[in-house]
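Visitor: quick one, what's the 3D model for this:
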Amino acid sequence: MKKNVVLGTGPAGLTAAIYLARANMNPFVIEGPEPGGQLTTTTDVENFPGFPDGIMGPELMDNMRKQAERFGTEFKRGWVTGVDLSKRPFKIKMEGMEDIETESLIISTGASAKLLQIPGEKENIGRGVSTCATCDGFFFRGKKIIVVGGGDSAMEEAHFLTKFAAEVRVVHRRNELRASKIMQDRAQNNPKITWSLNHTPVEVVAGDKGVTGLKVRNNQTGQEEIFETDGIFVAIGHTPNTSFLNGQINTDDLGYVKVTPGSTVTNIPGVFACGDVQDHKYRQAITAAGSGCMAALDCERFLEGEAVHDWSESL
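Guide: Sure, this is the predicted structure:
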């Protein structure tokens, strides 16, 4: 039986593993189908402290993994199909492997950005297609950018990107936006933002150096055209990776794990959540890493018999 299991190897999970390993808690980390998380699909990371010249996303995650290994973290590649959190030790069900039992569990499985599922999209992530304006907006200074989406996230990203881009075009398949009135007003009053509503993205157009345009279909006329652009930001939401929990952990309406404010504690004693799986507001590598540290400290105190909170039923 394991003392602790960490699910996920993004910045949150690996930071938790580093802290737990240094505290002699023998963390056992399960890597899912995307080791390293979303940062492995990012090129230059320029906003993670400690790297004045920036660092490639995959390199940053590889360094974190090596650091966790250095202190004795054990890694296992596999697919988690379910968990039994009804009693301790908790059981983790693995595809094609025996169940794993653990005294404590840290959930850091992240959230997956929703994609358009159109030709040219996936293969150009990191080559002009992005799902994070805060992460990648700086690289498009003085460029033309398209933001796809009609909700609050899309309006927020479009407004943010005008700090860098020469022009931001919002493309939305409906004739009306879904964003709140205040977010719509902010975007519509921004002179750098243009609008292409009632247009459905059909294909990402790219050349040798990356994205060059977005092919769209006018929903009213059926005609297709290509909007020239240097970058496409897909802002149609995220899906937290929590389906394997089968409702055993309290989540909000969007499916994100609920934690006691100021901690990583869930409604089940001994189960903690960190990173994007419980954060739909910031979604940054540094905030994920910080919450991974919190989860490790909360978990360590729990295993040592300290009360990390009153296990309130309010969650």
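Visitor: C-alpha from now on. contacts and neighbour counts both.
Guide: Noted.
Visitor: beyond the helix or strand hosting Val168, next helix or strand please.
Guide: In this assignment (DSSP states H and E), Val168 forms part of strand 167-172. The C-terminal neighbour of strand 167-172 among helices and strands, as given by DSSP H and E, is helix 181-188.
Visitor: next, the angle from the next helix or strand after that next one to helix 181-188.
Guide: Moving toward the C-terminus from helix 181-188, the next helix or strand (DSSP H and E) is strand 193-197. Angle, strand 193-197 to helix 181-188, by axes from the mean of the first three to the mean of the last three C-alpha atoms, to 10 degrees: 110 degrees.
Visitor: so what's the residue count around the residue lying closest to Arg283 once chain neighbours are set aside?
Guide: In space, and not counting its chain neighbours, Arg283 is closest to Asp276: 5.6 Å by C-alpha to C-alpha, 6 or more residues apart in numbering. Using other C-alpha atoms under 10 Å, Asp276 has 29 other residues around it.
Visitor: circling back: may I see the buried residues of the strand holding Val168?
Guide: Buried residues in strand 167-172, counted by 16 or more other C-alpha atoms under 10 Å: 167-172.
Visitor: cool, and stretch 288-307?
Guide: 288-300, 302-303.
Visitor: can you tell me what sits against stretch 66-80?
Guide: Here stretch 66-80 makes contact (C-alpha atoms under 8 Å, 6 or more residues apart in numbering) with 14-15, 17-18, 21-22, 26-33, 92-95, 244.
Visitor: one more pass at 7 Å, please.
Guide: Here stretch 66-80 makes contact (C-alpha atoms under 7 Å, 6 or more residues apart in numbering) with 14, 17-18, 21-22, 26-33, 92-95.
Visitor: over to stretch 217-226?
Guide: 198-202, 213-216.
Visitor: checking Phe139 next. Helix, strand or coil?
Guide: helix (DSSP: H, G, I helix; E, B strand; the rest coil).
Visitor: burial count for it?
Guide: The number of residues near Phe139, taken as other C-alpha under 10 Å, comes to 15.
Visitor: distance of it relative to Ala165?
Guide: Here Phe139 is placed at a distance of 9 Å from Ala165 (C-alpha to C-alpha, to the nearest Å).
Visitor: for comparison, sequence B:
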Amino acid sequence: MAKERIHQDVVIIGAGMAGLTAALYAGRMNLATLVLENGIVGGQIANATGIENYPGFRQVAGRDLIATLQAQAESFGAVIDEFDSIERVVLKGSPKIVETTDHIYEADAVIIASGMNRRKLPLPEERRYANRGVHYCELCDGQSYQGKVIAVMGGGNAAVDAANFLTKYASKLYLIHRSAFRADEVSVERLRQNPKVEILLDTEIRALHGEEHLSSIDVFDKNTQTEQALSVDGIFVNIGVVPNTALFADELAMEDGRIPAGEDCRTVIPGVFAAGDVRVKEIRQLTTAAADGTTAALLAGKYIESKRGGNEKW
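Guide: The predicted structure follows:
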């Protein structure tokens, strides 16, 4: 049976902060707006227990912030479709094609806001302790470990920066990495100078323990071939991220898995915009994702207007 073909002014791929903000602005411009999300609305931020760095909120749970933004977008007519997986995209030319399991959407403009996934702690117990001691965002969840023992897993700049940040909360902090540091020496030296910090290199985390919440981890020293248990209240995992861009790799060149696009969020394909964590940029925060979503939607609107007016320069 042939799939139904449906026209949309804008198709937004991803319903995280960038995608939902784009939907809000596109809806306010009276554009027929569809948001496709193959997982849960909100992405990673939906699981954040207490966000304290989003303007206008002393503290807000990720699910509450996302629910408010989703309601705003839908109030202006945006349609959000969860769990309809995208099978293929054709971004060059006009209209753009986004084919899902159930439909073929023809769009005048596409905003890619598909986000990224942090590499998970590769242990079978990870799911049991997710948000119960195992975390992936120190800015989101670090404050809840005030005066606690914290472990950070990873050896790159992101992990060392996270460890330096978390020392403001921790009574003691372990930095655990399976090999040598890959971070810059300035950040590493700052960490070494902190009396709260114990650095365990050439060390692997082998197991997690605890009842309702993480309480200890087993670590293995590859140099001495010995294993020990460490009492910890929480572990922050920072072993890299995987941008959700594989779907677009045939049509857009990538840089380390991300889509090159300037602060205007325009990609090399007219009418295709990249917003949020999928875009090549230095700073990735909720606020910058919202800014990208705003920019992408407003310029997508201008692009559509220019095409309808016969102006091909956009």
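Visitor: please say which position in structure 2 Lys144 of structure 1 maps to.
Guide: Using TM-score structural alignment, the partner of Lys144 of structure 1 in structure 2 is Val149.
Visitor: its match is in contact with Ile235, isn't it?
Guide: No - counting by C-alpha atoms under 7 Å, Val149 of structure 2 does not reach Ile235; the two are 8.8 Å apart.
Visitor: quick one on the thing from earlier: between the buried residues of strand 167-172 of structure 1, which sits nearest His159 of structure 1?
Guide: The closest of the buried residues of strand 167-172 of structure 1 to His159 of structure 1 turns out to be Val168 (C-alpha to C-alpha; 8.4 Å).
Visitor: which one in structure 2 is aligned with that closest one?
Guide: So, by TM-score structural alignment, Val168 of structure 1 is matched to Leu173.
Visitor: now Val45 of structure 1
Guide: Aligned partner of Val45 of structure 1 by TM-score structural alignment: Ile51.
Visitor: which ones among the contacts of stretch 66-80 of structure 1 map onto strands?
Guide: 27-31, 92-94 (DSSP state E).
Visitor: follow-up on the earlier one: out of the contacts of stretch 217-226 of structure 1, which is most surrounded?
Guide: His199 (25 neighbours).
Visitor: let me see the contact set for that residue.
Guide: With the criterion set at C-alpha under 7 Å, 6+ apart, His199 of structure 1 makes contact with 171-173, 216-219.
Visitor: what about Gly150 of structure 1, distance to Arg169 of structure 1?
Guide: In terms of C-alpha to C-alpha, Gly150 of structure 1 sits 12 Å off from Arg169 of structure 1.
Visitor: hmm, back to that, gap between the match of Val45 of structure 1 and Ile176 of structure 2?
Guide: 26 Å.
Visitor: ditto for Ala159 of structure 2
Guide: From Ala159 of structure 2 to Ile176 of structure 2 the distance is 10 Å (C-alpha to C-alpha).
Visitor: specify the residue positioned farthest from the middle of structure 1.
Guide: In terms of distance from the mean C-alpha position of structure 1, Thr221 ranks first, at 36.5 Å (C-alpha atoms, centre = their mean).
Visitor: doesn't Phe273 of structure 2 belong to a strand?
Guide: Yes - counting by three-state DSSP, Phe273 of structure 2 is located in a strand.
Visitor: ok, the match of Val168 of structure 1 touching Val197?
Guide: Yes - taking contacts as C-alpha under 7 Å, Leu173 of structure 2 lies within contact range of Val197: 4.8 Å.
Visitor: go ahead and flag the most central residue of structure 1.
Guide: Ala111 (4.3 Å).
Visitor: alignment lookup: that residue to structure 2.
Guide: Checking TM-score structural alignment: Ala111 of structure 1 goes with Met116.
Visitor: who touches its match in this structure?
Guide: Per C-alpha under 7 Å, 6+ apart, neighbours of Met116 of structure 2: 241-244, 277-278.
Visitor: how close does it sit to Gly43 of structure 2?
Guide: Applying C-alpha to C-alpha to Met116 of structure 2 and Gly43 of structure 2 gives a distance of 9 Å.
Visitor: likewise for Leu24 of structure 2?
Guide: 17 Å.
Visitor: the two: who's more crowded?
Guide: Neighbour count, other C-alpha under 10 Å: between Leu24 of structure 2 and Gly43, Leu24 has more, with 24 against 21.
Visitor: please name the nearest non-neighbouring residue to the aligned partner of Glu156 of structure 1 in structure 2.
Guide: Glu156 of structure 1 maps onto Asp161 in structure 2, with residues paired by TM-score structural alignment. Excluding its sequence neighbours, the residue lying closest to Asp161 of structure 2 (C-alpha to C-alpha, 6+ apart) is Ser187, at 6.9 Å.
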